[in-house]
Structures are given as C-alpha cells and as structure tokens.
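Visitor: Got a sequence here, can you build the structure:
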Amino acid sequence: MHKSNISIDVYLDDQKVPEQIKWKASDSNADMEQIAKAMMVAFWDGADKSALRIDLWTKDMMVDEMADFYYQLLMTMADTFNRATNQPELSAEMKEFAKDFMQKFKKSQLQQNQ
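Guide: Coordinates of the predicted model:
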C-alpha cells in the first residue's frame, strides 16, 4: 500500500491568530511548500457519524477573497457529491445555490460601498 502525506504548518501571532499557512503534499509535483490564505479540512467520523473540521484563514484574507473561496468550495463540493452519489439533480441544485450565494454577496458589497 502506498502512503501519501500532507503537511500543514500554521504560523500564529501573539494572540494565536493565523498569519501564514503553508502546506506540502508528498505526491505533489511542487518542490516547495505552498502558501495559502485560508484552508478547510474535513474528516468523516464513521463511528460517531459526524464531520470534524478545521477552518482557518489568515489576517490578510480579504472579505471578497473569502466569498470567492466559499463559492469555489460549494461548486467543487457539488461536483464531488455528484461523483460520490450519482445525484446530478441535487448537484445542480447545490451549484444554483452557490451562484445565488455569490450574486447576493456581490449585491451586498455594492450596497455597502455606496
């Protein structure tokens, strides 16, 4: 059996707020650590039937970047859900929600900037 590792280093300020996130995957083509402004990691505990997750973002993550991050996550979760369950209709609904979410976010940003 092949083993693959993903390592994540989170650098914190004095108040334990993330300042920098770096990660590296053993099976990646990238030679160097990758820098990220945000991360979400989720695990499924089959015994407890519950999701365990880690959500972190750095101080310099902008609100519009967070909205883009969530939009992209929602879209890719819909694709993953479809591949895992073969439920294209539900996947399409998730994508419609993601599009609606982003439209509402952009509208709220425009209103705030007026």
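Visitor: For the rest of this, base every contact and every neighbour count on C-alpha atoms.
Guide: Fine.
Visitor: can you map out the helices along the protein?
Guide: Along the chain, counting by DSSP state H, helices occupy 63-85, 88-112.
Visitor: In terms of secondary structure, what does the first one contact?
Guide: Taking 3 or more CA pairs under 8 Å, 6 or more residues apart in numbering; DSSP states H and E as the contact definition, the neighbouring helices and strands of helix 63-85 are helix 88-112.
Visitor: want to put them side by side, so please do this one too:
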Amino acid sequence: MAVAHRSDINLNIGLDENRVPEEMTWSAADSGVENSKTKAAMISIWDEKAQETLRIDLWTKDMPLDQMKKYIHQNIMALADTLERAGGEADYAKDLREYALDLGEKMNVLKRG
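Guide: You can find the predicted model right below:
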C-alpha cells in the first residue's frame, strides 16, 4: 500500500549551557498546533528489530512537581486506554487504571469519591 499522506510532529527545545531544557514548543500542522508552549514531553518509539522501547523524556527545569505528578498520572491512564483500544485488552487496561487511580491518590493529584 502506498503512503497517501505524511504528517510531521515537531518539538523545539531551548537548552541552557548544561543542555538542560529551559523552554519547549511543539507543532503538529495536521492538528492545527503551531509553536505551542509545553513543559514536558515523552516520546516512546518501538524498535521492532530489538523488540524494545526507545524513550526520550524531556521536561523544563521550571516545571512544578505537582504538574509533573499529574502528567505522570495522566500518562499511565492514557497507556491503559491504548492497551484497551489497540490491543483489545480490557481486563489489563482496567487493572492499569486501578493502579493509576491508587497512585494518583497517593501523589495527591486526585481524590476518589
């Protein structure tokens, strides 16, 4: 099958003299995002040959810890969604969500009613 369309997602990272991120923006033309400021990004790439995940975790040095905790919690919840949607693994996704909810309570990023 021929590729019908290509799409780019770009990160622009401003580094200090020690190569620590000070500012970040991202763009995704197909989504209408252009140089939107952010304080964190996680990129996970599946290396099929090595059968392992390659990762880049970036965050600006001024990102508050409470925001980082929310970011981590929401990423775990998103992983559960992906597991269910892409893999059809509803039971595992439910377990992961329960773990994320417990962790979110412990980190004080949410309160269960």
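Visitor: that older thread, can you say which of the helices of structure 1 is nearest to Tyr11 of structure 1?
Guide: helix 63-85 (19.3 Å; CA to CA).
Visitor: Leaving aside the residues adjacent along the chain, what's closest to the spatially most central residue of structure 2?
Guide: Per CA atoms, centre = their mean, the C-alpha nearest to the average position across structure 2 is that of Met42, at 4.4 Å. Among residues not flanking Met42 of structure 2 along the chain, Asp57 sits closest, at 4.6 Å (CA to CA, 6 or more residues apart in numbering).
Visitor: thought that neighbour was touching Ala41?
Guide: Yes: Asp57 of structure 2 is in contact with Ala41 according to CA atoms under 8 Å; the separation is 6.0 Å.
Visitor: which one of those two has more residues nearby?
Guide: Ranked by neighbour count (other CA atoms under 10 Å), Asp57 of structure 2 and Ala41 place Ala41 first, with 16 against 9.
Visitor: I appreciate the help and will end here.
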